[in-house]
Each structure stands twice: as C-alpha cells, then as structure tokens.
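*Asks:* structure for this input, please:
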Amino acid sequence: MHAPANEVPVDVLVVGGGPVGMTVAGDLAAYGRSVTVLEKWPRINPSSRAFATMARTLEILDSRGRADDLLATGSTATRVSLFRRARLDLGHLRSHYPYVLVTPQTNVDQALGRYALEAGADIRRGVEAVGLTQDANGVRVTARPKGDPDPARQQTFRARYVVACDGAHSTVRSLLDLPFPGRAVLSSVVLADVRLTDSPVREGLLLSNTPHVFGFLAAYGREDAGGQWFRSMTWDRGHQVEDSVPVGDDEIVAVLNQAMGRDVGVAEIGWHSRFHSEERQVPRYRVGRVLLAGDAAHIHSPVGGQGMNTGIQDAANLSWKLDAVLGGADDAVLDTYHAERHPIGRRALRRSGLLMRAVTLRSAPARVLRDRIAPLLLSFPRTRDRIAGSLAGTELRYRRPRGAHPLVGTRATEVPLAEGRLTEVQRRPGWVLVTGQNDPQARTGPDGIRRVHRTDAGPCLLVRPDGYIAWAGPEGDGTWVSTWERWAGPARIERIR
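*Replies:* I've put the predicted structure just below:
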C-alpha cells in the first residue's frame, strides 16, 4: 500500500466510542499502546437503552478503578421479580457486587470515556469511518467529519489492528461485507424514564405482563415527595408500529398501568424511545486484522439486560490479547478471542430470547405452566444461583485445555488475597501469580508479573489480565511459565529467565 501524505500511524484503531470501544481503548492505552478512537457522534448519546450493569461488569470496572464512582450514580437491586411469584435473588452471587446496578448507560459511557482519556487514548468525536482495506501487515481506514462529503477533509489511519465497536449498524461490518444472520423478534418496544407516585416496586426490578402487554420497571432515582424515577420498558401486542412513529405519553401510561394491574401514578415522563429487537450474530469475531466486539458482533433482546454487559466483557477479553500480540506473542492468541467469546455471545442471545418469549406468551395454558414452574425452579438454591450467576456473568467460564486443572477458565475474582481484592490488585494491568501464604519470593515478579498471596489453602494460580485463571497447580510447580509463554510469547519470556 502507498501511504497517503496525511496518514496517521497507530497500533490500534477503535471504531465506535461507546462503553465497549472505550474499554478497549483505555486498556490498550494503559498498556502503553498508541490507540485512536473514532466516534461518529459529537457527544455521548443521551438516549442509550441499557440501564443494568451486572456484577461481572462491575468487577471489570473495579479493576479499572471505575466501579465506586459509577455506583454513586444509581441504585442497586438484589431482587428481580418475574411473572407472578417468581423472584430471582442476586444476593447470593459469589461477588463483591451481589446485585445489579440500575443506572442509565450514559453514566457508564462517561465513566469509561474518562478512563480511556486518562489512560492516554486519542478520542476523536464527530469522525466517521468511510473506507477500510487491509493487508498482511495492517489496516488502512479512511475517515471524515460526520456527513462531510468534501474529500479534502478526509484523513487516513494506518493501524496494525482495528476493533469494530460501532454498534448494531456497524459501518466496519458493512465495509467488510460481513453477514449478520438472524431476524427481528420483537417490534415496537418503548423505553422511557418515568416518575411514579404509586409504583408496585420501591426497589429491585419488576417485570409484569398480561397476554397482551408487558411492563418492566427498574428504580434508579431517589424517592422524594414527588415520587421516584424509574426506567420503564413497555410493549403492546395490539399496537405494533414502525420505530419512527412518535411515542405518546398516553401510550406509556396505558400500557404500564395495564401490565402492572393498577394505576402506578405516572407523574412525569422524561426521555422515551421506540425500537425493535433483533437476534443476530456474526459468524466470526475476527476477520484478518479486524476484530468485532459488542453490538457490532451480536445483538439480542433487551430482556435480561445482557447487551452492554456482554460487550464490555468482550472488550476485557480482547484488549490484553491485542497487547500481547503487539508485544511479540503468537498471532494465534487473537484467535482465542473468537473461540472464547463467540459461544458466550451465542448463549446471551439464546438466554435473552428465551426470557423474552416467556414474557410474551399468549397461550393461557402456557402462561399457567410458566407461572407454576418458574417459582418452583427458583426456590431451589442451586438452580437459583446458576441462573443468577449466568445472568450476572459471574458463573460464565471459558473452555479449558484437555488435562488442565478444573479451575482453568474460571474467574479468580473471589480468591481471598492478603493484598486485597483481585480487582484492586489488577488496577495495575497485567498478569498476576497467586501463591501460597508462605511463599518467600518477592511480591512483584519479573517483567511486571505481580505476585500475591492467597489466605486460604487453595492451589497456586496464574491469572490472566482479564481475571480468569490460565493455570493452577501446587506450590513450587513451575509449569506456569510454559503456560505464560504460550500467551505472552518467547520475546517476553526471555526477560524473566
């Protein structure tokens, strides 16, 4: 490729400046990589749809020093009320965050935007990608001010890798002509911020429905004399219209009251939006030197609150692998991103789809069966905790190699450490070697590997930068080095021998 005169070289170009893109950008900048973010909108979208930040995502934010500030912007809930008597209890999660945080996505966007900026990422708002070509050595992206057709205003970037985090209508996915198989599954869903004076729920999340409508309420504002603010989601089987049809206040009030079976006292309606829901996933998360994450890779029903959370967890899995390959690790390390995250995305799609279909059941016998079975299943602690952990992301695991220790692929977040929580230790990015209480070696290992001590009798652990266990074994077993070498590459491993 012939380089244009104004071409900007960069290690990684991130297209899309939402929470997924900002996580990737912040992580790579924290590792010392040059990273530029192109975000076509000039400012953070004030009408983003997500409002639930799950426990695993809070752990990721905590390992970047962002959880506490975000928690101050919303309210937490330990219970999710489903159907009639079904209650999902999140209070038993194996996490420092045994709840869901209810806060508008704009607050998550702001927290991660500050993270990326403070880490040193170059963030360019109001700039859209319009062209992309790649070869064996890198990717060239043409960009311009959003909506500006003047060729003189275009600029090119030459990146070693590109990460597409540009949402459900991904420009990068379109430029690569990638398939996005799936289908629309739910139309004319309405999101709104509503202030209620007589809500059936003061804390937690409530989902209620009839054969014809459903309503969802999540409390995120403080209660005062004028009522309490909620994020609401409503749907009316008898009012299926295009996304462009304006949402009337009367529509929100009527559907919400009908779903809840009472007048909930809508005192004020703020932001609102109508949208449709689709289930889609790209076949491959990696195409040469371009990788896709978040909604650019997978979209699904908003029921279950999985979208933003799955995307941020995509980013946490990908960023350290990009850093490793940029530092000399085998390029095949990047293939593990697809291998690990594609099944998780598929599972999130299916899980949210099943929940959405259960909510919108029309058949009376099916609804009766659902209302009997769901409370029964959730009454068993083991079933309850599996469902809650799957929803929260705390019980998800990656496949371990054959013959590896059973802990490989699970998260190490809850291992008790003398040095504090693992997420606190990982605020300095990198690998962590967890050793026994009596290990005499230095707490800071060679080449930046942090050595910490567990306070229980568990095995030694090699923990990846995303908090998952790469190796487990007995005290004094040095085979962790070969595991680390497979991920980090011989160029780095030479410095620790």
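
*Asks:* please count neighbours and contacts with C-alpha atoms only from this point.
*Replies:* Fine.

*Asks:* helices of the stretch 101-250 of the chain, residue ranges please.
*Replies:* If DSSP state H, counting those that start in this stretch is used as the criterion, the helices of the stretch 101-250 of the chain fall at 105-119, 171-175, 249-260.

*Asks:* the structure of the following sequence is requested for comparison with the preceding one:
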Amino acid sequence: MHTTVAIVGAGPTGLLLAGDLADAGVDVTVFERRTDASNLTRAFGVHARTLEMLDARGLAEELVGTGRTIDRLRLFDRIRLDLGRLPTRFPYLLITPQYHVERILEERARKAGATVVRGAELTGLRQDASRVTLAFGDQERTADWVVGADGVHSAVRGALGLPFPGVAVLTSIMLADVRLEHPPADVLAVNAVGDALAFVAPFGDGWYRIFAWDRHREVPDTEPVTLEEVRAVTRRALGTDFGITEARFLSRFHSDERQVPAYRSGRVFLAGDAAHVHSPAGGQGMNTGLQDAANLSWKLIATIGGWGPAGLLDTYQTERHPVGALVLRTSGALIRLAKIRSRAARLARDLIGSALMAVPALQRRATGTVSGIGIGYPGSPRAADVTLRDGGRLYEALRGSRFVLLTPSPRPFGYADRLTVTAQKADSTAATLIRPDGYVAWRGPVSGAEAAVARFVGGER
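*Replies:* This is a model prediction of the structure:
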C-alpha cells in the first residue's frame, strides 16, 4: 500500500515522469481515473525540443514514424515560421495524435517497472513531513512524494486547496472527428478570419480532427454540435469544408488561461495542465507538460537517491514556472491576434507580422520559442546534440537519466551509476557538464571539472 512516488494522471506528462523514475529504479505507481485509454485527444503537434527529450529516451524515431512532419507554420494569411532552420536533428513540427505519445510512453514506463492503476479516482489527499496519504474512495495509499499530472480539473490541486487564477480565452470551441472527401493539401490547415477560426489535422487513419470557433455562436459546452455547424465555420475560416462526409465524434469545450502560483506544496508537485493551461494556439500544451516532467524527474531521482544538492527540488518551481508563464503569454497573444475582428486590423496584423518575421533574428526568436529550442533556464541553456569522439551522440549518452561530462581527455570521475564521461568530436579545451534533461549544468576549464562533478553529481556541498 506504499509507493515511493505516486503520480496521479496517466497522460503524457505523468507517463514520461513514471518512465524516467522507474528506469532509475525508483518505485513508482501511476493512478488514472479512466478505465482505459481514450482517443479523445486535443494535442496533435510534437515540437522539436520535445522530440529531443524523447530522443534522450530512445523514443523519438518510433514516434516520428507514427505521423507526418511540417517544416513551416503559417499564421493567419501571410506570416510564416520557418522551422526548417532550427539547430536540431528535428527541424520540424511532428503531426501525430496525442494517443500515440501516450502509448509509447506507457509501454516504456511499464517495461521499466512502473505500475499503472486504472479506474482509480482520487477523492482526498493529506500530507505531513514524512509522507503523503491519498484516498481513492474507501481505499488509501501512501507515498513519499506525489505528482499531480491530472489535467486542468486536477483533483490533486483541488485537494491541496491551491488557487488556479486566470480567464477563459475561447468559449464554445467545436471539436469534431470527421472524414473528408477532399483532404487538405498541407498536413495542417489552420486560419482565422476575425469571427471564425478552424484547425484541421489528420489522425493518420483516414479520420481528421477539426477544431472550429464561431464568434457569433458562443454557447455553453453542453450545447450539442451539429455537423452542418462545423461545415459552415470551417468554410468561413478556410474557404472550404473539404467535403466533410460523416462524423464519429462531436463535442464542445472552452479554453482557459490559468497558472497555479506554486508548482510545489510540501511533498506534492503539479505538472502539465494541472499546473498551467492555455489556448491551443501554437500547439504547446502537451509539449510544455512533457518538459515539466523531464525537469522534475531527474531532480526526484537525485533527491530520493540521497545525492541531490540541497534545494534541488525547489528549482522545479524557479525553472518551470517562468516557462509556463511564457507559454501563456505567447499562446495568448496568438489567440488574441486570431480574434481581431476588423478587416483593416487583420491586414495590418498580417503585414506587420510578415515584415517582422523577415528579420532573421526575430524569426529565430519566434521559432525558438514556439519549438522550445530557444528556451533555457538561468545559467543553464539548452545543450545542442553533438557528435561524440566515439561516433555516438550526446542525446544517446543522456539515456538513463544520466549526467554527461564532455571533456577533451576522458577519465574516470566516479559516480558511474549516474555519470557518463566522454569527449565530443570537435576539439575543445573546455569541459561541459550536461544535466539529464539536456541543459548545461556547468561549463569551464578542464581543471574545474572535478569540483563541478562533485557538486552536481556527487551531492557534495
């Protein structure tokens, strides 16, 4: 009845975290209120930085094989983001339904030894200085640590009594799974015309997901959606409805912008949509949650193993909360630009945006933010994948939630269970210590490497 780490929520965030912990030998149990996997997916885009994170776990190639890639994003009518120039092995956006991500992550987590319990709905939570007690109806389980990855309506966040301030940015978004007589020529079709917006993405099995919004019909989420309503809004936004023939699913939801002020409360952490939620513009929701998990997992591993530096778990808040706030700002700006009503204002938006994106520095900043490639932490920038002297790659060396020390003359530094020492192919007189999540922990002269390893990997103060 006890587990070292309990994760509430078997979505992408919780499953990546569970796989990391189990792979490091940590006893971890995932509790999910759903009894089976669902294809009710809202996420379709996997960005470059997330693919790098998955590459560090040996999963990227399999996931890329489930979908299709695009190297350019069109925003509105004239604004283009060129992902093809991103400095990464994955210079594109992968279009694949969220359930493929969940399947691959759950297979990895179970294989590593994680336990996944379905049909377990959290009804209560209390904690003291040494453990957390979780209630599932009339049953209780205890854990040393708990992570709430249970979505926007998080039961963990509710049990903690944490506020979730914010506003609704889009109401009455129609969601439809349909077949099309004339599928879009592009992998992704998206546009906004002031009073309507629509997004069309493929499941890959002949079905397509449509998100559509109509400014003139913002009704409660409980209001039924008709296929003709979806057709009409899609035609207004995209100029065609692609010959929608039938639907297997129709629903309505609303989109909020919210962020919990504190990602940690004692022995309990929040991640993914339980910590932050925002508009679907930019496709960053699932990606941000997965990167939350990658940031938190190695810190829990180090703390549970007794070698993490003092205060390491607190850096989850200081590093990830600002990123969540950034995503809220950027996705919020995109959705507000999409909702501009005046034709003249929309034309000005497109002309100004197109001119700005023609400036290389601004184009790099925009694509770096949307893809996650340009996002780092104070003193810890993203580590680019590099070729190693032995012919391998940095992100292959990171597998197993390990630190990697790049040094011109590799030698044993100890801590073999959590540190890989190697040399990059390019000549360098400096050494670099890479964190397990692919960010730089330290860079400096080779003479300082031993002290850096002792500090970050050895737990020495």
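
*Asks:* got a TM-score for the pair?
*Replies:* Their TM-score after superposition, calculated using TM-score structural alignment, normalised by the length of the second structure, is reported as 0.94; 458 aligned residues with a Cα RMSD of 2.0 Å.

*Asks:* and the helices of the stretch 101-250 of the first structure as CSV, adding distance to Val201 of the first structure?
*Replies:* Supplementary listing: these in CSV, determined by distance: least, Cα to Cα, whole Å:
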stretch, distance to Val201 of the first structure
helix 105-119, 22
helix 171-175, 41
helix 249-260, 10
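
*Asks:* tell me which element the spatially most central residue of the second structure falls in.
*Replies:* Note on the second structure: the residue nearest the mean C-alpha position is Asn287, at 1.9 Å, using Cα atoms, centre = their mean. For Asn287 of the second structure, the host element (DSSP states H and E) is helix 285-304.

*Asks:* contacts for that helix, please.
*Replies:* Outside of helix 285-304 of the second structure, the residues that reach it under the criterion Cα atoms under 8 Å, 6 or more residues apart in numbering are 12-14, 16-17, 20-21, 24, 26, 43, 46-47, 50, 53, 271-273, 277-278, 308-309, 312-313, 316, 320, 324, 327, 401, 436-437.

*Asks:* returning to what we had before: between the helices of the stretch 101-250 of the first structure, which one is nearest to Arg450 of the first structure?
*Replies:* For the helices of the stretch 101-250 of the first structure, distance to Arg450 of the first structure was read as Cα to Cα. The smallest value, 20.1 Å, belongs to helix 105-119.

*Asks:* how about that closest one, aligned to which bit of the second structure?
*Replies:* The alignment of helix 105-119 of the first structure onto the second structure (TM-score structural alignment) spans residues 98-112.

*Asks:* related to what we said a few turns ago, show the buried residues in the contacts of helix 285-304 of the second structure.
*Replies:* Buried by 16 or more other Cα atoms under 10 Å: 12-14, 16-17, 20-21, 24, 26, 43, 46-47, 50, 53, 271-273, 277-278, 308-309, 313, 316, 320, 324, 327, 401, 436-437, out of these.

*Asks:* trace Arg289 of the first structure over to the second structure, please.
*Replies:* By TM-score structural alignment, Arg289 of the first structure lines up with Arg267 in the second structure.

*Asks:* can you check Val141 of the first structure too?
*Replies:* Here Val141 of the first structure is matched to Leu134 in the second structure, going by TM-score structural alignment.

*Asks:* report the contact partners of its match.
*Replies:* Here Leu134 of the second structure is in contact with Leu122, Thr123, Gly124, Leu125, Arg126, Glu140, Arg141, Thr142, Ala143 (criterion: Cα under 8 Å, 6+ apart).

*Asks:* just flag the most distant two among those residues.
*Replies:* The farthest-apart pair in these, when distances are taken by Cα to Cα, is Thr123 and Ala143, at 15.5 Å.

*Asks:* more neighbours, those two?
*Replies:* A direct count of neighbours by other Cα atoms under 10 Å for Thr123 of the second structure and Ala143 places Ala143 higher, at 23 against 16.

*Asks:* pretty sure that one contacts Ile7?
*Replies:* No - applying Cα atoms under 8 Å, one finds Ala143 of the second structure not in contact with Ile7, separated by 9.5 Å.

*Asks:* quick one on the thing from earlier: can you tell me which of the contacts of helix 285-304 of the second structure are in helices?
*Replies:* Here DSSP state H is the test, and these give 12-14, 16-17, 20-21, 50, 53, 316, 320, 324, 327 as lying in helices.

*Asks:* and which of the residues you listed is nearest to Arg74 of the second structure?
*Replies:* Proximity to Arg74 of the second structure was ranked across those by Cα to Cα; first place goes to Val327, at 18.7 Å.

*Asks:* the closest one and Gln284 touch, don't they?
*Replies:* Yes - with contact defined as Cα under 8 Å, Val327 of the second structure counts as touching Gln284 (7.2 Å).

*Asks:* whereabouts in the first structure does the helix holding Asn287 of the second structure align?
*Replies:* When the first structure is aligned by TM-score structural alignment, the counterpart of helix 285-304 of the second structure is residues 307-326.

*Asks:* one step back: next one: the match of helix 105-119 of the first structure to chain centre, how far?
*Replies:* Averaged C-alpha coordinates place stretch 98-112 of the second structure at 15 Å from its chain's average position (Cα atoms, centre = their mean, to the nearest Å).

*Asks:* and if you look at stretch 242-250 of the first structure?
*Replies:* Relative to the centre of its chain, stretch 242-250 of the first structure is centred 29 Å away, using Cα atoms, centre = their mean.

*Asks:* that stretch corresponds to what range in the second structure?
*Replies:* Equivalent residues of stretch 242-250 of the first structure are located at 220-228 in the second structure, counting by TM-score structural alignment.

*Asks:* got the buried residues for that stretch?
*Replies:* Residues of stretch 220-228 of the second structure classed as buried under the neighbour-count rule (16+ other Cα under 10 Å) are Val225.

*Asks:* Ile173 of the second structure maps to what in the first structure?
*Replies:* Counting by TM-score structural alignment, Ile173 of the second structure corresponds to Val189 in the first structure.

*Asks:* surely its match and His276 touch.
*Replies:* Yes - checked against Cα under 8 Å, the pair Val189 of the first structure and His276 is within contact range at 5.9 Å.
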